[in-house]
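S.K.: Here is my input, please return the structure:
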Amino acid sequence: MLKHTLAAAQTEGHVPSGFATRTGISLKPRYYEDILAQRPEVGFFEIHAENYLSAGGPARYYLDLIRQYYDISVHGVGLSLGGDEPLDVAHLERVAALVERIEPAMFSEHLAWSRHQNSFLNDLLPVPYTPERLQVLCEHVDQVQTRLKRQILIENPSSYVEFHSSAMPETEFIHELAQRTGCGLLLDINNVEVSCFNHGHNPYQYLLDFPMRAVQQIHLAGYALDEHAALALKIDSHDAPVADEVWQLYQYALQRIGDCPTLIERDGQLPELSQLLKEAQQADQIRANAQELRHAN
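M.R.: Okay, the predicted model is just below:
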């Protein structure tokens, strides 16, 4: 299986030297003009790959302008890596063309599936943690890394159900995936909070068990609390500010991992650009404090 290391990616010029120095934010059409007018001090912008696959149009036009001044990270949402069917090669080719054109600092995808036969489901659905599903997922990750000619990052999921058929904990499954394929990991702290709340697990124990050595990017986001369900659920909505408990988990994660490129992820109820920048600055301050503590110890 392909093991495309981060060191190799850096040698090939995929990871700009300034990518890790400041926290990034999601790039949304609402912010295009403000970004170009204000040139805010932000580490990078992250896009969803599937929003930028067209051969032209406003999204591609503004992305080309903005990437002249900022590093870009690409986050895929449609490859359905966790599905038991073969990957959609045509879709992978479109994603590869985007990656080759803009040369992002990092490319990430989800530990999830979203396609069945000829139907695409607009969701990121969970997988059972079995040896059989691990093998399929490893093959799919290898296929993507081979086509993109780079290491990719896989994000831990947010979940609302657990499978009786699962034969191992989520953290062990993710560890095995990283070991077998050489992929990196994207640690979504909000997903940790959401899933652990929904399943009655301890999020700090989850982070203690997580394979931190493979983590190369962190996501922070807000959630929604659904109190009308039979049991209260936290929903990975990305439409609210980062919650206090997520900030606390972030501090704990940095104590274990050291500094790490971080993104403030927002997809709904978009605030003014200045609000996202304030959250990015808050993350930068937490990162700086964590670095001082590590050096002091």
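S.K.: Could you use CA atoms for every contact and neighbour count after this?
M.R.: OK.
S.K.: Residue 249: neighbour count?
M.R.: Counted with other Cα atoms under 10 Å, the neighbours of residue 249 add up to 18.
S.K.: hmm, I was thinking of residue 261
M.R.: Using other Cα under 10 Å, residue 261 has 20 neighbouring residues.
S.K.: residue contacts, it?
M.R.: By Cα atoms under 8 Å, 6 or more residues apart in numbering, residue 261 lies in contact with 19, 20, 21, 22, 23, 24, 216, 217, 218.
S.K.: Following up with a second sequence; could you model it the same way so I can compare the two?
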Amino acid sequence: MLDARADRPNTVPNRAGVGFKAQHLDGILKDPDSIGWLEIHAENYMGDGGRPIAQLRHLRERFAISCHGVGLSIGAEGPLDADHLTRLKTLVDWLEPGLFSEHLAWSTHDSHFLNDLLPLPYTQATVDRVVDHIDQVQTTIGRQMLLENPSTYVAFAESDRSEIDFLRDVAQRSGCGLLLDVNNVFVSATNQNYSPEGYIDAFPTELVGELHLGGHEQDADDFGALLLIDSHSRAVVDPVWALYEYTLAKSGPRPTLIEWDNDIPDWSVLAAEAARADHLLSAQPALPK
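M.R.: I've put the predicted structure just below:
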């Protein structure tokens, strides 16, 4: 298995990073040492120019950059969008991100794009399809992709393997790495009544190139049971921080993103979340190889 961070000029360090938002630019530049790296969503930077591209070109000279895709629809039944892949390759070629990742999800059907990341049944047919799509992506952009575990709210009756076995099968066949979203684990475990620590225990952490942390909302299902919604709209809650520490003890330090994409706070609030993650990362010794 390739190291997702190997032989790249823009290596993402084992520190906390944040998703870049334009309103935080001044705060970031005033205190660049407060964060280890920045993440951008690929689809926001696929144009030919303008202020966003100019800002990103400036930031890439000072920070390691991770590029996170949200629109490839890796799990879709149909073929990947060739134009989307071409635009992604153009971005990756000049940006040279230290990491590139996408979701285990689908968001397209025929010519329609759905503004959501929808779940997949965990079957051999889905493994085959996802592997083919990842092979196409990695061949096109010339680097390894990380595949992110989803937050889930339902399970498919036709699934013939666990989510962890599915991710391991895909990674072993395609050569992709994995992105372990700790908040997604907590959300899914709560919604489907299993142990989040048990999930981490079984996860192939040796394949993990990046970790994610984020906030979620509390709701209730039709029967009044607690339902968590992965919203990226608030601070990381204490049980997720505890699960993050548990994960680090298994994985060793990994680049860790603080996700906050909705109801975006002042820079000081986001920087404090990153500082908390950095503190936990620095306290965790690297695992022996």
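S.K.: In the first structure, point out the residues matching the helix or strand hosting residue 242 of the second structure.
M.R.: According to DSSP states H and E, residue 242 of the second structure maps onto helix 238-251. Under TM-score structural alignment, helix 238-251 of the second structure corresponds to residues 244-257 of the first structure.
S.K.: what's the average distance of that stretch to the second structure?
M.R.: Averaged over the aligned pairs, stretch 244-257 of the first structure sits 0.6 Å from the second structure after superposition, using mean Cα distance after the TM-score superposition for the first structure.
S.K.: tell me how far that stretch is from the chain's mean position?
M.R.: 16 Å (Cα atoms, centre = their mean, to the nearest Å).
S.K.: buried sites along it?
M.R.: Going by neighbour count (16 or more other Cα atoms under 10 Å), the buried part of stretch 244-257 of the first structure is 246, 247, 249, 250, 251, 252, 253, 254.
S.K.: which of the contacts of residue 261 of the first structure has the most neighbours?
M.R.: Neighbour tally across the contacts of residue 261 of the first structure (other Cα under 10 Å): the maximum, 31 neighbours, falls on residue 24.
S.K.: Tell me the counterpart of it in the second structure.
M.R.: Match for residue 24 of the first structure (TM-score structural alignment): residue 17.
S.K.: wait, what's in contact with its match?
M.R.: 35, 36, 37, 38, 39, 255, 256, 257, 258, 274.
S.K.: so which strand or helix has it?
M.R.: strand 16-19.
S.K.: Can you show me the strands along the stretch 101-250 of the first structure?
M.R.: Secondary structure of the stretch 101-250 of the first structure by DSSP state E, counting those that start in this stretch: the strands cover 106-110, 113-116, 119-125, 153-155, 184-188, 215-220, 224-226, 233-235.
S.K.: I'd like those as CSV, with distance to residue 145 of the first structure appended.
M.R.: Shown next, in CSV, are the strands of the stretch 101-250 of the first structure (distance: least, Cα to Cα, whole Å):
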stretch, distance to residue 145 of the first structure
strand 106-110, 10
strand 113-116, 17
strand 119-125, 20
strand 153-155, 10
strand 184-188, 11
strand 215-220, 16
strand 224-226, 34
strand 233-235, 30
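S.K.: Which among these is found nearest to residue 82 of the first structure?
M.R.: Comparing the strands of the stretch 101-250 of the first structure by their distance to residue 82 of the first structure (Cα to Cα), the top pick is strand 113-116, with 4.6 Å.
S.K.: quick one: that closest one aligns where in the second structure?
M.R.: Counting by TM-score structural alignment, strand 113-116 of the first structure corresponds to 106-109 in the second structure.
S.K.: Can you classify residue 273 of the second structure by secondary structure?
M.R.: helix (DSSP: H, G, I helix; E, B strand; the rest coil).
S.K.: what's near enough to touch residue 262 of the first structure?
M.R.: Contacts for residue 262 of the first structure were tallied using Cα under 8 Å, 6+ apart; they are 20, 22, 23, 24, 217, 218, 219, 220, 283.
S.K.: Show me what counts as buried in stretch 127-143 of the second structure.
M.R.: Judged by neighbour count using 16+ other Cα under 10 Å, the buried positions of stretch 127-143 of the second structure are 127, 129-138, 141, 143.
S.K.: same question, stretch 55-71 of the second structure
M.R.: Under the neighbour-count criterion of 16+ other Cα under 10 Å, stretch 55-71 of the second structure has 56, 59, 60, 63, 64, 65, 66, 67, 68, 69, 70, 71 buried.
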